[in-house]
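*Asks:* Please find the sequence and the predicted model below.
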Amino acid sequence: MKKNDPVVVNAWCMYDWANSVHALVIVSSIFPVYFSATALHASGTPETNFLGLQIKSSVLFSYTVSFAFLITAAAVPLCTAVADATGKKKTFMQFFCYLGALSCMGLYFFTKETLIPSIFLFGLSLVGWSGSIVFYDSYLPQIATEDNFDRYSARGFSMGYLGSVLLLLFNLSMILAPGFYGITDKALPARISFFTVGLWWILFAQIPFHYLPAGTPTREKSGNWIFNGFKELAGIYRELRRQPYLAQFLTAFFIYTMGVRTVMYVATLFGATELKLPSQSLIITVLLIQLVGIIGSYTFAWLSGWIGNIYALMVGVSIWIGICLGAYYTTEAMEFYFVACAVGMVMGGIQSLSRSTYSKLIPEHTSETASYFSFYDVTEKIAIVTGTFIYGTVEYLTGSMRNSILALLIIFVIGLVLLSRIPSRKVYHFGLEGNKN
């Protein structure tokens, strides 16, 4: 298909607009606050009974994220291999999208009495979101030329930030002024917010679903799809082993993503649990992160054009090290806001740049982009599983989230060292000189 088509590119970016409300409302803002309040023990302690176990709500939240992404990491590689082999990439993307969106809608029924099924719905929403993202990301090298990867990737993240802020502002208006909407139940606005996330996600996803190509089978229709999927996956793995710089990047990406994504999932809980900040302060923090994130995405796209992708990523990881140090010593709301602004500046930028850097590293003319991106996605999901598990375990053993932050700091330092070992001006495809990274 014709690359750099403005209609197709903008439609692709609209999936960021559609799905990012999940990351903002469900993962980062309203749901964690509602979850912490709803999961409180009858005695008022921050512990809850989950399947017979007494566990802190913040630890349960972290472990739910870990388990959900573990499921995704196991399922997605096979799905992407089958998608490439059969040409059904868009179909798989739609399946995971609807799974996540409908799970969000189901959270409308989240109360103290429905805690256990709601935890499972939260986990399924994460599976749906993360599963759809791998197919979404895999379209980038298919719809754009390499010189536009950084710019289009940043545009997608920026649209995601903007769209999610718009929906969050509407949801906040219900939470802060329920009487204006004729709502008397204090818990109802938050539950309606969860439903609107699923509705928003499904409705705006129809734009990319309409314009993105369905995909072309890379194999003849013979044999079992699942068996062919395993063969496809094994073939991609063999190709990855022939590309040392791609393997080095995935290793570094795995390490620093442990820190990045863990911060995304636990930042609100840190403010609520460790700093005892009120809900309004936490929501303001999340809005700051989103708005600054728009600037950050484009800043890192510009920076990569100036000093190269690897050096730009090293700058981002270095800032994350400073963020961890700042968060460890944070005790006041204003300090928390300052750290949040720094998080917003690098959060979207480093994710956007990681996606575009990987797009540059995969073979230029491959038709198996979904399978290649499955390795990227699995690396990211296992990183999330590992990071959130480490964070939750350190808190469980020491009783303090601040010690967990120190563990993340060490992770970022290791990631920076690994990035520094990757050539920063040129990459090589199958031993041949390639393009700038």
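*Replies:* Received it, and whenever you're ready, just let me know what you need.
*Asks:* contacts, neighbours, all on C-alpha from now
*Replies:* Will do.
*Asks:* What helix or strand is the closest residue to residue 310 other than its chain neighbours located in?
*Replies:* What sits nearest to residue 310 in space, not counting adjacent residues and going by CA to CA, 6 or more residues apart in numbering, is residue 424, at 5.2 Å. Using DSSP states H and E, residue 424 sits in no helix or strand.
*Asks:* burial of residue 424, as a residue count?
*Replies:* Residues lying near residue 424 (other CA atoms under 10 Å) number 16.
*Asks:* Roughly how far does it sit from residue 255?
*Replies:* Per CA to CA, to the nearest Å, residue 424 is found 18 Å from residue 255.
*Asks:* give the contact list for residue 344.
*Replies:* Applying CA atoms under 8 Å, 6 or more residues apart in numbering to residue 344 gives the contacts 288, 289, 290, 291, 292, 293, 296.
*Asks:* hang on, the earlier thing: check the gap between the residue nearest to residue 310 and residue 256 for me.
*Replies:* From residue 424 over to residue 256 (counting by CA to CA), the distance is 17 Å.
*Asks:* Make sure residue 24 is actually in contact with residue 163.
*Replies:* No - applying CA atoms under 8 Å as the test, residue 24 and residue 163 come out as separate, 10.0 Å apart.
*Asks:* So for those two, which sits in the more crowded spot?
*Replies:* Taking neighbours as other CA under 10 Å, residue 24 and residue 163 compare with residue 24 leading, 25 against 20.
*Asks:* Spatially nearest residue to that one (excluding sequence neighbours)?
*Replies:* Computed as CA to CA, 6+ apart, the closest residue to residue 24 that is not its neighbour in sequence is residue 164, at 6.4 Å.
*Asks:* dump the residue contacts of the one you found.
*Replies:* Counting by CA under 8 Å, 6+ apart, residue 164 touches 17, 20, 21, 24, 25.
*Asks:* Surely the fourth one is within a helix?
*Replies:* Pointing back at residue 24 there. Yes - applying DSSP: H, G, I helix; E, B strand; the rest coil, one finds residue 24 inside a helix.
*Asks:* Run through the residues that contact it.
*Replies:* 164, 165, 168, 286.
*Asks:* ok, structure two:
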Amino acid sequence: MTRESKRIYGWALYDWANSAYATTVMAGFFPLFFKAFYSADTDATLSTAQLGVANAVSSIIVVLLAPLLGAIADAGGIRKRFLLLFAFLGILMSAALALVGKGQWELAAFVYVLGNIGFMGSNIFYDAFLPSVTSEDRFDKVSGLGYALGYLGGGILFALNVAMVQQPEWFGLADAAAGVKASFISVALWWMLFALPFVLWVKEKRNTRKIGTVTLTVLGYRRLMRTFHKIKHLRGLFLFLVAYWFYIDGVDTIIRMAVDYGMAIGFEAGDLIKALLLVQFIGFPATILVAKLAQMWDTKKAIYLTLGFYVLIAIMAAFMHDVSSFYLLAAMIALVQGGIQAMSRSYYSKMIPAEYAAEFFGFYNFLGKFATVLGPLLIGAVALATESSRAGIASVAVFFVIGAVLLYMVDEKAVAEEVRGAMR
């Protein structure tokens, strides 16, 4: 295996490693276990609010820290150190969830917030390594590989975890609750094990000058302010970020809408878990396919393809009535969810200087974490105006149309030249 191949696979396998947390903990078991175990004696509505606050707090903390930490990491050449620091936090907190007792919802929420910060924080620096591990002509392929391996790795461990919960006796576990706790520990071990290729194979050019912590923080802050001032005047890059905000808001709203719809129709928790597994295993080949299409055409056309698919999904979701249509919707989402995320990351990487990657991805993730703000508001407003919740759901298609129109005005090559000239 060549040195570049090691860098690429070491980088991509980190997605395989930490996607286990996103799938098993964030999307799979923690929300259900929080209601049934950690806040067992709490009103269901209140426990939903508690979980919502935990998710919001972790996102806000990462949003506020991301651009500054990115600037500090770029200034000091310590992106890898920051990634591993956040990864260690996520790994530790995932294992710690197994130690939280029944009814201790405050402690569970605290540990979960720290785990989310570790997961989301490490992803900022992970994304920022893409321009360093391969050449620009391979961004689409490598970015797609990362997301695809994330779906496969997260899906494999989640399938094992589902078996641990549904058939705990097969694994020598006392009951389903013990299966969930063992699953949280398995996520920590999986994340730690499969992060090793990144640690060993992905190198970073360090700053040879020794800079103190205070000095480095000041340098990072100044660098951030300089970039923020410039990014406001970089029309093309700003247009892409606004386009990304609109369509990612739509993507996240569709995902949450599907789950809410499933619960409203009366699906069992098992139905939702099956749908999640379906997304994982369809998402693996589908993301690779979208990346190949991007290489055959270009990245922007591949993003347009996924946006058109999401318009169709939003319209079809308005007519969803039963379990079979819910599974069909989950399969359709799986076809494009990884692709739109991977190609957006690749497209953005082509426009930013590699030496400022963590800083620029701080802004990118800043917008990503603020997604799903406008979508629910639009759904509510349209539903009230038309007295039809289905019309509200279909209205999400507007976000994909707006995103596509704004994206049309972006020329990545011209933007890349503009950005590099401004950052000199």
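*Replies:* Perfect, I can see it now. All of these numbers come straight from a predicted model, not from anything done at the bench.
*Asks:* As a check, name the ranges of all helices in the stretch 301-437 of structure 1.
*Replies:* 309-328, 333-361, 369-398, 401-420 (DSSP state H, counting those that start in this stretch).
*Asks:* For residue 240 of structure 1, find the nearest of those helices.
*Replies:* Of all these, helix 369-398 sits nearest to residue 240 of structure 1, with 8.5 Å by CA to CA.
*Asks:* Distance of the counterpart of residue 298 of structure 1 in structure 2 relative to residue 141 of structure 2?
*Replies:* Counting by TM-score structural alignment, residue 298 of structure 1 lines up with residue 288 in structure 2. Using CA to CA, residue 288 of structure 2 is found at 8 Å from residue 141 of structure 2.
*Asks:* Same check on residue 286 of structure 2?
*Replies:* For residue 286 of structure 2, the distance to residue 141 of structure 2 - CA to CA - is 13 Å.
*Asks:* Next: residue 192 of structure 2.
*Replies:* Applying CA to CA to residue 192 of structure 2 and residue 141 of structure 2 gives a distance of 25 Å.
*Asks:* Between those two, which is the more surrounded one?
*Replies:* residue 141 (22 against 18).
*Asks:* Apart from its neighbours in sequence, what residue is nearest the equivalent of the more buried one over in structure 1?
*Replies:* By TM-score structural alignment, residue 141 of structure 2 lines up with residue 151 in structure 1. Using CA to CA, 6+ apart and skipping residues adjacent in sequence, the residue nearest residue 151 of structure 1 is residue 301, 6.1 Å away.
*Asks:* swap in residue 283 of structure 2?
*Replies:* Here the residue nearest residue 283 of structure 2, using CA to CA, 6+ apart, is residue 334, at 4.7 Å.
*Asks:* now do residue 111 of structure 1
*Replies:* Counting by CA to CA, 6+ apart, the residue nearest residue 111 of structure 1 is residue 38, at 6.7 Å.
*Asks:* my read: the one you found touches residue 112, true?
*Replies:* Yes - in this structure, residue 38 of structure 1 is within contact of residue 112 by CA under 8 Å, at 5.8 Å.
*Asks:* what about these two, which has more around it?
*Replies:* Shown here are residue 38 of structure 1 and residue 112; by other CA under 10 Å, residue 38 has more neighbours (18 against 14).
*Asks:* That one and residue 356 of structure 1: what is the separation?
*Replies:* Residue 38 of structure 1 is 39 Å from residue 356 of structure 1, where distance means CA to CA.
*Asks:* where's the equivalent of residue 337 of structure 2 over in structure 1 relative to residue 394 of structure 1, distance?
*Replies:* Under the alignment (TM-score structural alignment), residue 337 of structure 2 maps onto residue 347 of structure 1. As defined by CA to CA, residue 347 of structure 1 lies at a distance of 23 Å from residue 394 of structure 1.
*Asks:* and those two? which has more neighbours close in?
*Replies:* Using other CA under 10 Å, the more surrounded residue of residue 347 of structure 1 and residue 394 is residue 347, with 25 against 20.
*Asks:* wouldn't the more buried one be in contact with residue 294 here?
*Replies:* No - taking contacts as CA under 8 Å, residue 347 of structure 1 lies outside contact range of residue 294: 9.8 Å.
*Asks:* closest one to residue 117 of structure 1 among the helices of the stretch 301-437 of structure 1?
*Replies:* Closest to residue 117 of structure 1 of the helices of the stretch 301-437 of structure 1 is helix 369-398 (CA to CA; 21.0 Å).
*Asks:* What does residue 219 of structure 2 correspond to in structure 1?
*Replies:* Matched across to structure 1, residue 219 of structure 2 falls on residue 228, judged by TM-score structural alignment.
*Asks:* could you say which helix or strand contains its match?
*Replies:* Here residue 228 of structure 1 is assigned to helix 225-241, by DSSP H and E.
*Asks:* That helix to helix 369-398, inter-axis angle?
*Replies:* Using axes from the mean of the first three to the mean of the last three CA atoms, to 10 degrees, the direction of helix 225-241 of structure 1 lies 80 degrees away from that of helix 369-398.
*Asks:* so the helix or strand just after helix 225-241 of structure 1 versus helix 369-398, what angle?
*Replies:* Where DSSP H and E defines the elements, the next helix or strand beyond helix 225-241 of structure 1 is helix 244-273. Using the same axes, to 10 degrees, one finds that helix 244-273 of structure 1 and helix 369-398 are set 40 degrees apart in direction.
*Asks:* Check which helices and strands helix 244-273 of structure 1 is in contact with.
*Replies:* helix 30-38, helix 57-86, helix 225-241, helix 279-307, helix 333-361, helix 369-398, helix 401-420 (3 or more CA pairs under 8 Å, 6 or more residues apart in numbering; DSSP states H and E).
*Asks:* quick one: that helix to chain centroid distance?
*Replies:* Distance of helix 244-273 of structure 1 from the chain centroid (CA atoms, centre = their mean, to the nearest Å) equals 10 Å.
*Asks:* and what of stretch 308-322 of structure 1?
*Replies:* With CA atoms, centre = their mean, you get 18 Å for stretch 308-322 of structure 1.
*Asks:* What lies in contact with that stretch?
*Replies:* Contact with stretch 308-322 of structure 1 is made by 256, 260, 300, 303-304, 342-343, 346, 349-350, 353-354, 357, 409, 412-413, 415-416, 419-420, 422-425, 436-437, as judged by CA under 8 Å, 6+ apart.
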